[in-house]
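S.K.: Sequence and predicted structure, then a few things I'm wondering about:
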Amino acid sequence: MEGAASVPGFTILSVLGSGGFSTVYRALQESIGREVAVKIDHRVLLDEADRSRFRAEVRAAGQVSGHPNVIDIHDAGITADGRAYLVMELCPAGSLADYLRQHGSMPLTQVLDVGVAIADALAAAHRVGVVHRDVKPANVLYDRYGHPELADFGLAARYDPTTESTSTLELLTPAYAAPEMFWSRRPTPAVDVYGLSATLYALLTGRPPRWPRGGGNLTDAEIAGLHSAPVPGIAGVPDSVVAVLRAGMAREPENRLPTAGALRDALRAQRAALGTAPERLADPGAPGADHDVADQPTARLPRLRPSVGGDT
């Protein structure tokens, strides 16, 4: 593809999306004829310290990429001109951000199914010391079978209080970032509990919690004020469900649900109280749509028009 970056062994087919820091391409892995997503960073890794940090973050992401609700990472490297790239599973059905843009709020049972699946993925990451740091609707994609997968571990790193953090505020989406990310504190697993809870709240309401429309250029003081505001109830949603999400979005990390596993279990209990089996709304035209994955408590959604890089 003319003008696209070159990654050895891959033919770039089209641009899936582009943001301020990277471009994601649809590409063909030549050796086995498989279509994949290739994410190439716009910034050049100038020195060995930058390259070492990138390799460490890739290894951290690779620790959890085998989970059924984490996007698979097939390869990683650095282009000839010094830019980092990741080769990932292609998820053609779009993201939760696409769903919000196209449909607005999501039915409660589907939201709980998504929450259980992604909370379990986060629990697996936290068990090996990896914190995602940027859980939001745009980073939950749907595979070809309609299962939600947590993507973009580009900010992820091992939680180690003795090492330097590589994340910066400019890379975060404030509507879903935990308040302590603005307090110069090292991120802990509690930031992922907050991000997922905020994401699920947005799926139920069509909007991020506490966040005003058009609030893209708020000061740190204004953001702090929003984090201190109460989380409103949601019409048509049981108070017990809203209580779980409020517990996941407590302002102080020590007042939140203690772990992603605790959030998963609380969501699972709410789902069980509603009864009925998890909904499966697979696109009948999607490859493998009749494939049944055992013990997969996730919703299958209609095929969406994918757009990478949105922050809804």
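M.R.: Yep, that arrived. Given the structure is predicted, the values throughout are model-derived calculations rather than measurements. Residues are numbered from 1 along each chain as shown.
S.K.: Going by C-alpha atoms from here, please, whenever you check contacts or count neighbours.
M.R.: OK.
S.K.: List the contacts of the residue most central in space within the chain.
M.R.: In the chain, the C-alpha nearest the mean C-alpha coordinate belongs to Asn139, at 2.9 Å (C-alpha atoms, centre = their mean). Asn139 makes contact with Ser95, Leu96, Leu150, Ala151, Asp152 under the criterion C-alpha atoms under 8 Å, 6 or more residues apart in numbering.
S.K.: if we go to 7 Å?
M.R.: Shown in contact with Asn139 (C-alpha atoms under 7 Å, 6 or more residues apart in numbering): Ser95, Leu150, Ala151, Asp152.
S.K.: here comes the other one, which I'd like you to weigh against the first:
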Amino acid sequence: MKSGDVVGGRYLIRRKLGEGGMSFVYLAEDLLLGRNVAIKVLREPYADDEQFRRRFLREAQAVSLLSHPNIVTLFDTGTHDGAPYLVFEYVPGRTLKEEIRARGPLPLDEVLSIGDQVLRALAHAHNRGIVHRDVKPHNILLTADGTAKVSDFGIARALGGETLTESGTFLGSAHYFSPEQAKGETITPASDLYAFGVVLYEMLTGDLPFAGDSPVTVALKHVEASPPSVRERRPEVPVALENVVRRAMAKRPENRYPTAEAMRLDLASSLDPARRKELPWEEPGSDPFDTATWTRPFSEHASEKPGSPPTPGAGRESGAGRVMRVLRRPPVWGTVLALAFLFSLWWGIRALSAPFQVPEKEVPHVVGMTREEALRALEQAGFARVDTREETSDEVEAGRVIAQDPPAGTRLKTTASVLLTLSLGPNKVSVPDVRGLSLEVAKSRLTDFAEVRTEEEFSDTVPVGLVIRQIPAGGAEVVTKQTTVTLVVSKGPKETTMPDVVGRSLEEARVLLARAGFNPDPKVEREKSYFPAGSVIRAWPYQAGEKAAPGTKVTLFVSDGLLPDAVEVHYPVTVLPQGSEPVDVRISVSDARFTDHTVIRETVNGAKTYEVLLVLAPGKDGLLRVYQDGVLVLSQAIPYAEAKHGDTSGGNGGASSPPSPSGDASPLLPP
């Protein structure tokens, strides 16, 4: 695939944007809708490999279920020369990884803004059974207005079925592995939250929590090591914000946030003044105040030498008598003082640590209860701190508990908080806006709705096959399983205008005809002409600008090569602007093919050279005209006789250059 290729009959390749291990990414123009898109194409070595094709197309299946402002949109899919491709929205800007490399630690409010958007995207995906599996700053795109978009669901799949490991190989990036991912265990939404916890750590400190000489070394650290403190590297980070990172990066999935939405809400409030005195979060099961290794029992015979027998009759002597007997012995005063000091130290440690010896109790099962019932059950079990959040549910009636964190049966300190997720009732979602999309793509965005109906009508403004309007309108909040969406699809105009296809490639001409509502005849007539091989010579039965009914068949005549007396001339022209203002350039030619036909029209900001093609023939000399901001600045005649003998420099003969127009730019001149 190269610049100038037309993919799928509508996407004109402009340039390569980048490449990954399995695919290339190109910038292309959608000729049908006149917008830029990004096309990801599977590399040739993998295109014939069934395993890689399945993995690549898995991305399309996953992303087609997603429609969210913080997720890169999938527009179309197809196959080009045997290689599958995906068409995405083009997102100008740079990745979060590039932003961190350029700026280092990000401002706290910016961290919260990006975090909020990414977690909304993950929540949207998780609610539809999709786990990203490769969350990292390289896959988070940032636009100039601060919008964050999650990209590259290349190894995502619907939940359920086999585990992540395939042929013993870990998928993802080692620096952002969750412990379960590093061990090759089943991946869940909690794995995405761990990976994003690493991303938060990197945004806050500018560094990764774990480094190593190899991916295996880094992965092992995710399993075994605790990450360095964020606040040690950046003291101004509040404890509450560091707690979000600590909980997201908990080693055990059940100790992390229950959902991306729960993590988003906690992150959003992490800078609130009310949370300034929050204690550091500790993963359940760890006890920083455990004094088991600090104390040891004292023996009555601690002062005796090892192996020496007890004093006869010691068992019958009272405690007071033993103390007095010891005190009467001057040589053992040092031992007594040492024992007294150790006893005081032991007693002090116990006294200081007593307030921190918080009892652990088993969390009761409260899922399905009303809010009041759940709070009462938790209070009776000894848990006074209860946080709540709300979430829509199609299965659980409003006001009842959908989920709890931690789950029932977990042993938890009674001072810890229990999070309850309460139902808001049936799930209401925003209807996707599918206007301007093809019917096939529009339907793929509406698979969750009860029914999708279609109607057709004529339109002078919307191309054939695209959605004109929808009912309900995009953005309306509805219950998906109870809503029927009606799509009104364009049949094109009642009367359409024949486009100018002469000089175009066959593929471009067919796209233009289809967009205008005509039916290109698959059968093509070929003949020798003054047009290069493959170019359209003329169309029948209509010429450019004529009116016809939509659906009219048009036959295209295509050049089979130049006639023997034709001469091709490639004439160079250079523009040399002097100032910083852009210059509108138009170049027209008259030759054996055209009369005053515009071949180039664009705006330039600096020096640029064009190579203009003219085809000359006996009695059909060439004339090249160059306009700058609408003013003729060069008129160059190119006689057939001179071109036939190889003299196409133009010289002074036949050339007429009008005076340079006023302004900062110089006239366009031949080099």
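M.R.: Yep, that arrived. All of these numbers come straight from a predicted model, not from anything done at the bench.
S.K.: got CSV for the contacts of Asn139 of the first structure, with secondary structure, neighbour count and distance to Leu169 of the first structure too?
M.R.: Formatted as CSV, the contacts of Asn139 of the first structure follow (DSSP: H, G, I helix; E, B strand; the rest coil; neighbours: other C-alpha atoms under 10 Å; distance: C-alpha to C-alpha, whole Å):
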residue, secondary structure, neighbour count, distance to Leu169 of the first structure
Ser95, strand, 30, 23
Leu150, strand, 27, 21
Ala151, coil, 26, 19
Asp152, coil, 21, 16
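S.K.: May I see those residues organised as a markdown table, with distance to Asp143 of the first structure added?
M.R.: Listed next are the contacts of Asn139 of the first structure as a markdown table, based on distance: C-alpha to C-alpha, whole Å:
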| residue | distance to Asp143 of the first structure |
| --- | --- |
| Ser95 | 9 |
| Leu150 | 10 |
| Ala151 | 11 |
| Asp152 | 14 |
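S.K.: Which single one of those residues is nearest to Glu2 of the first structure?
M.R.: Asp152 (25.7 Å; C-alpha to C-alpha).
S.K.: nearest residue to that closest one other than its sequence neighbours?
M.R.: Asn139 (6.1 Å; C-alpha to C-alpha, 6 or more residues apart in numbering).
S.K.: Which position in the second structure pairs with the one you found?
M.R.: Under the alignment (TM-score structural alignment), Asn139 of the first structure pairs with Asn139 of the second structure.
S.K.: Its match and Thr165 of the second structure: what is the separation?
M.R.: 21 Å (C-alpha to C-alpha, to the nearest Å).
S.K.: My reading is that Leu57 of the second structure lies in a helix. Confirm?
M.R.: Yes: assessed with DSSP: H, G, I helix; E, B strand; the rest coil, Leu57 of the second structure lies in a helix.
S.K.: From Thr73 of the second structure, how far out is it?
M.R.: From Leu57 of the second structure to Thr73 of the second structure the distance is 15 Å (C-alpha to C-alpha).
S.K.: distance from the helix or strand where Leu119 of the second structure lies to the first structure after superposition?
M.R.: Using DSSP states H and E, the secondary-structure element containing Leu119 of the second structure is helix 108-127. Helix 108-127 of the second structure, aligned to the first structure and superposed, deviates on average by 0.8 Å (mean C-alpha distance after the TM-score superposition for the first structure).
S.K.: Starting from that helix, tell me the next helix or strand along the chain.
M.R.: strand 130-131.
S.K.: Mean distance of that following strand to its aligned residues in the first structure, please.
M.R.: Mean for strand 130-131 of the second structure is 0.4 Å (mean C-alpha distance after the TM-score superposition for the first structure).
S.K.: can you list contacts of that strand?
M.R.: By C-alpha under 7 Å, 6+ apart, strand 130-131 of the second structure touches Ala62, Ala125, Ala156, Arg157, Ala158, Leu159, Thr188, Pro189, Asp192.
S.K.: Please list the members of these that lie in strands.
M.R.: Among these, the members found in strands (DSSP state E) are Arg157, Ala158.
S.K.: what's the closest of the contacts of strand 130-131 of the second structure to Leu512 of the second structure?
M.R.: Once C-alpha to C-alpha is applied, the member of those that ends up nearest Leu512 of the second structure is Ala62, at 32.3 Å.
S.K.: How many residues are close by that closest one?
M.R.: 22 (other C-alpha atoms under 10 Å).
S.K.: For it, list the residues it contacts.
M.R.: Ala62 of the second structure makes contact with Ile130, Ala156, Arg157, Ala158, according to C-alpha under 7 Å, 6+ apart.
S.K.: how about a cut-off of 6 Å?
M.R.: Residues near Ala62 of the second structure by C-alpha atoms under 6 Å, 6 or more residues apart in numbering: Arg157.
S.K.: corresponding residue for it in the first structure?
M.R.: By TM-score structural alignment, Ala62 of the second structure lines up with Ala60.
S.K.: Show the residue spans covered by the helices in the stretch 201-350 of the second structure.
M.R.: Secondary structure of the stretch 201-350 of the second structure (DSSP state H, counting those that start in this stretch): helices at 215-224, 230-233, 239-248, 260-268, 319-327, 333-353.
S.K.: Quick check: buried residues in stretch 237-247 of the first structure?
M.R.: Going by neighbour count (16 or more other C-alpha atoms under 10 Å), the buried part of stretch 237-247 of the first structure is Val241, Val242, Val244, Leu245, Arg246, Ala247.
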